[in-house]
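In: Sequence first, then the predicted structure:
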Amino acid sequence: MNKKILAALLAVLIAGCGKSDAPTSAATPTSGAASGPAVSVSSVRAEQRDYQVQLEATGTVTALTSVEIRPQVSSTIEKIHIREGQFVRKGEPLFTLDSRADQTNVAKAQAQVQKDLASLADAERQLARSKELVAQNFVSQVAVDQNQTLVDAQRAAVAADRAAVEAARVAMSYSRIAAPITGRAGIVSVALGSLVSPSSPAMITITQLDPIAVAFSLPQRNLNDALQSLRSGGGSVIAVLPEGRGTLQGKLSFVDNAVDAGSGTVKVKALFDNAGDKLWPGAFVGVKMAVQTLKGAIVVPQAAIVQGARGKVVFVIEEGNKAAARPVEVVYAVGQDAVVTGVKPGDRVIVDGRQNVRPGTVVAERAQPTAGGKGGRASAPGESLPLPLAGEGRGEGASAGGPKP
């Protein structure tokens, strides 16, 4: 009996304690989002501005002109006027070949001219004498005609001799090899006294460096944009030098006449001024080409976009410092920026701390990150950002893509 009485007393005491705790329990908020301390976040305001869509590719620097220097006659090298790597202008001498045989041929041809000129003078005197005699009926007209034929033949021989002199002089001019273009010399592959011929390997290569071209490929879907840019004067093409050595501004100069069926791309070229020799033939550079401008676009940081089960959302800070989820559609996303629909200009979009935020969460906004801090900064209007050709976005949960039609 005593055990039963003690058990009953304990039950009554426990029930009394539960009733005394009931008010405390009822005072606890039922919403898990509003419970606990405010979540620390940072935000960036959504911008509305014209956004330039650019395509990014890897291009190869190619010279507009590159000439391999070979002799036009077989001879030995008498003198070398150039150093390897030297900058030369059109017409400057590069090599001098042994021209003694050609000089002899010129002298021989000139002597033949003098000989035939003497024969011509004699034929002309004979013709004049025969004309006088025929007037006095001492000779027939046949003799005059024969002398006239002889004069005409000698005149033709003199003309042929003079042409032979010019041919010999042309052959002799081949002994002086000059730069056909302005550019930079490559490796000199011959030495003094070397025997060279037209079939020999190139003696040196002269490459034009200014202006210079960058060849790259564009997706087939951007062919019309490239053609329109070409018709309007080439548009704007930027070459991004490796290792952060800056950029160069150029313009589109060529679009190929066919699309590569294997890759679905079209080859294009852009022309750049290269007075500082920043672009070198054969080097790889990044290329950015503007294809269109999105008018009045809403721009947010890519880092603010969260991929949810029902699509992409961003969290914005509403009145009362509470977070709200806004479904968005990414129109164009690349680099640090994303052009979206679903938010308004000026909305405070949460960037850092978004992973700890739920709809209705009370947030405490901390100081904005500096320009050199962790992502989440939307670029200022007109700022140039790295824009890949068709790459994925770097923001968490955000995928990049081209402009939607």
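Out: Noted; the coordinates are in hand. Residues are numbered from 1 along each chain as shown.

In: When you work out contacts or count neighbours from here on, use the C-alpha atoms and nothing else.
Out: Will do.

In: List the residues that contact Ile238.
Out: Ile238 sits next to 247-250, 287-289 when contact means Cα atoms under 8 Å, 6 or more residues apart in numbering.

In: host element of it?
Out: Ile238 belongs to strand 237-240 when assigned by DSSP states H and E.

In: Could you give the separation of that strand from the chain centroid?
Out: Relative to the centre of its chain, strand 237-240 is centred 6 Å away, using Cα atoms, centre = their mean, to the nearest Å.

In: ok, and for that strand, which residues are buried?
Out: 237-240 (16 or more other Cα atoms under 10 Å).

In: mind checking the end-to-end distance for stretch 198-206?
Out: 17 Å (Cα to Cα, to the nearest Å).

In: who touches that stretch?
Out: Residues from elsewhere that reach stretch 198-206 (Cα under 8 Å, 6+ apart): 66-74, 179, 181-190.

In: Would you mark the buried spots in it?
Out: 202-206.

In: nearest spatial neighbour of Val316, skipping sequence neighbours?
Out: Val349 (4.4 Å; Cα to Cα, 6 or more residues apart in numbering).

In: My read is that the one you found contacts Phe315, right?
Out: Yes: if you go by Cα atoms under 8 Å, Val349 and Phe315 touch, sitting 5.9 Å apart.

In: which residues are common contacts for those two?
Out: In contact with both Val349 and Phe315: Ala304, using Cα under 8 Å, 6+ apart.

In: put this beside the first:
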Amino acid sequence: MHRLLAFSLVLAALSSCQRAQQKSNAAAPPPPVTVAKALDTELIEWDEFIGRLAAPQAVEIRARVSGYLAEIHFREGSDVKAGDLLFTIDRRPYQAVVDRTQADVERAQVRLELAKMEARRAKALIESKAIAVEEIDQRNQALAEAEASLRSAKATDSQARLDLEFTELRSPISGRIGNVLITQGNLINGGTNNSNASVLTTIVSVDPIHCYLDVDEQSALKYRELRRLGQRASALDEQIPAEMALANEQGYPHKGHIDFVDNRLDPGTGVIRSRALFPNPGGLMAPGFFARVRIPGSGKYRGLLVQDNAVGSDQGKPFLYIVGQDETVKQVPVELGPMHEGMRVVKTGITKDDRIIVNGMALVRNGTKVTVKEELEMKTAMLPAAAASSTKQ
């Protein structure tokens, strides 16, 4: 009897709780959500590669003449311009040679003037038959020898002056200079055809700068197909844009273009070498740095962008929550594309007029009713709540 009474009391309590819960559920308002329409814009898909920076020009500064290194006129690691004086080799021995060859030129000029006078005198005497023909020939021959001697002396003098000029080593290009490999006071070896000529330093150009990247075979075939379809130009026809970032940079702040594509695929690595050219004012980038480079991987097309955190996943399949005209939530499967400027490309599944839930996703399910608290632009929806509110205001 007591057990039956206790059981009746429990049933009455449960029934009361169920009625209270149903009443509470009936009174609960639909959850508030924030929605935004997808951003309809023109898109280009980008392919990313890892590249390495390289100098367009690199020069080893070697001495053309031998001698003692007298002066160094630059600071190691500084920027130099074409024509700047870098090193001076002891000029005194070469100046002495120039003085001697100049004297030889003057001596040859005196001899030539004497030979010319003798030739003119012989020509006057031959008319009066006061000189033999053999004497005329000898004087003409002496004149020719004097002219040849003068040319030889001038050539020797020119070489001596050139060697004297080579005692001043100037920068052949503008760029950044390296460290001094032979210090002041040492005897250095020189020579234009001497592989043992001393290397004094190196110079690399840094503005603009090259970035070499290896493009895989699949990407290369895709680019050629895009070119065939007229959706992408060749690097030979026009400048293909390229964007780059260093290891410590976000996004792709450096803008350049592809200026070279190799003529064959490397069968050993399965890649084709390409090169991009980037402005480098101030020399921020240096040869040898690694960089992230991206180039267009598709033609231009119209696409839809959504906030990436608005995308949900159901057993690995992406979806978006769409709010219909009757304020009912519908879960829509979508096909996603790459990221574009912080937003996600949606290839299929939605239209530009669909209202997509961007805030409050955790409160809704497929088929539930919601209250649209706020409708924003998709760009605004990407901002934090406080910033989005102030932007809307």
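Out: That came through fine. Keep in mind that this is a model prediction, so the values were computed, not measured.

In: re earlier: and whatever helix or strand comes next after the strand holding Ile238 of the first structure, what does it pack onto?
Out: Downstream of strand 237-240 of the first structure, the next assigned helix or strand under DSSP H and E is strand 247-255. Applying 3 or more Cα pairs under 8 Å, 6 or more residues apart in numbering; DSSP states H and E, we find strand 247-255 of the first structure packed against helix 223-231, strand 237-240, strand 265-272.

In: so how far does strand 247-255 of the first structure sit from its counterpart in the second structure?
Out: Mean deviation of strand 247-255 of the first structure relative to the second structure after superposition (mean Cα distance after the TM-score superposition for the first structure): 2.1 Å.

In: Would you map the helices across the stretch 151-300 of the second structure?
Out: Assigned by DSSP state H, counting those that start in this stretch, the helices in the stretch 151-300 of the second structure fall at 217-228.

In: ranges for the strands of the stretch 201-350 of the first structure?
Out: Ranges of strands within the stretch 201-350 of the first structure are 204-207, 212-219, 237-240, 247-255, 265-272, 284-301, 306-308, 311-318, 322-327, 329-334, 337-341, 348-350, based on DSSP state E, counting those that start in this stretch.

In: contact partners of the fifth one?
Out: Meaning strand 265-272 of the first structure. Strand 265-272 of the first structure is contacted by residues 210-220, 223, 237, 248-256, 258-260 when judged by Cα under 8 Å, 6+ apart.

In: who's in contact with Ile322 of the second structure?
Out: Taking Cα under 8 Å, 6+ apart, one finds 329-332, 354-357 in contact with Ile322 of the second structure.

In: If any of those residues are buried, give me the PyMOL selection for them.
Out: The following PyMOL line selects those of these that are buried, judged by 16+ other Cα under 10 Å:
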select buried, resi 329+330+331+354+355+356+357
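
In: just the contacts of Ile322 of the second structure now: which is nearest Met378 of the second structure?
Out: Taking Cα to Cα as the measure, Ile356 is the one of the contacts of Ile322 of the second structure closest to Met378 of the second structure, at 9.2 Å.

In: Quick check: the aligned residue for that closest one in the first structure?
Out: When the first structure is aligned by TM-score structural alignment, Ile356 of the second structure is paired with Val349.

In: For its match, give me its contacts.
Out: Counting by Cα under 8 Å, 6+ apart, Val349 of the first structure touches 43-46, 300, 304, 314-317.

In: ok, now Gln138 of the second structure?
Out: The contact partners of Gln138 of the second structure, taken as Cα under 8 Å, 6+ apart, number zero.

In: so where do the strands sit in the stretch 1-150 of the first structure?
Out: Using DSSP E, counting those that start in this stretch, strands in the stretch 1-150 of the first structure cover 39-41, 43-45, 47-62, 66-69, 75-80, 87-88, 93-97.

In: Switch the ones you listed over to CSV; also include distance to Arg366 of the first structure and mean neighbour count.
Out: Shown next, in CSV, are the strands of the stretch 1-150 of the first structure (distance: least, Cα to Cα, whole Å; neighbours: other Cα atoms under 10 Å):
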stretch, distance to Arg366 of the first structure, mean neighbour count
strand 39-41, 6, 18
strand 43-45, 8, 22
strand 47-62, 20, 20
strand 66-69, 59, 16
strand 75-80, 72, 18
strand 87-88, 59, 19
strand 93-97, 69, 20
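
In: Could you export those strands as JSON lines, including distance to Ala157 of the first structure?
Out: Formatted as JSON lines, those follow (distance: least, Cα to Cα, whole Å):
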{"stretch": "strand 39-41", "distance to Ala157 of the first structure": "101"}
{"stretch": "strand 43-45", "distance to Ala157 of the first structure": "93"}
{"stretch": "strand 47-62", "distance to Ala157 of the first structure": "52"}
{"stretch": "strand 66-69", "distance to Ala157 of the first structure": "37"}
{"stretch": "strand 75-80", "distance to Ala157 of the first structure": "30"}
{"stretch": "strand 87-88", "distance to Ala157 of the first structure": "43"}
{"stretch": "strand 93-97", "distance to Ala157 of the first structure": "31"}
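
In: With that, I have no additional questions.
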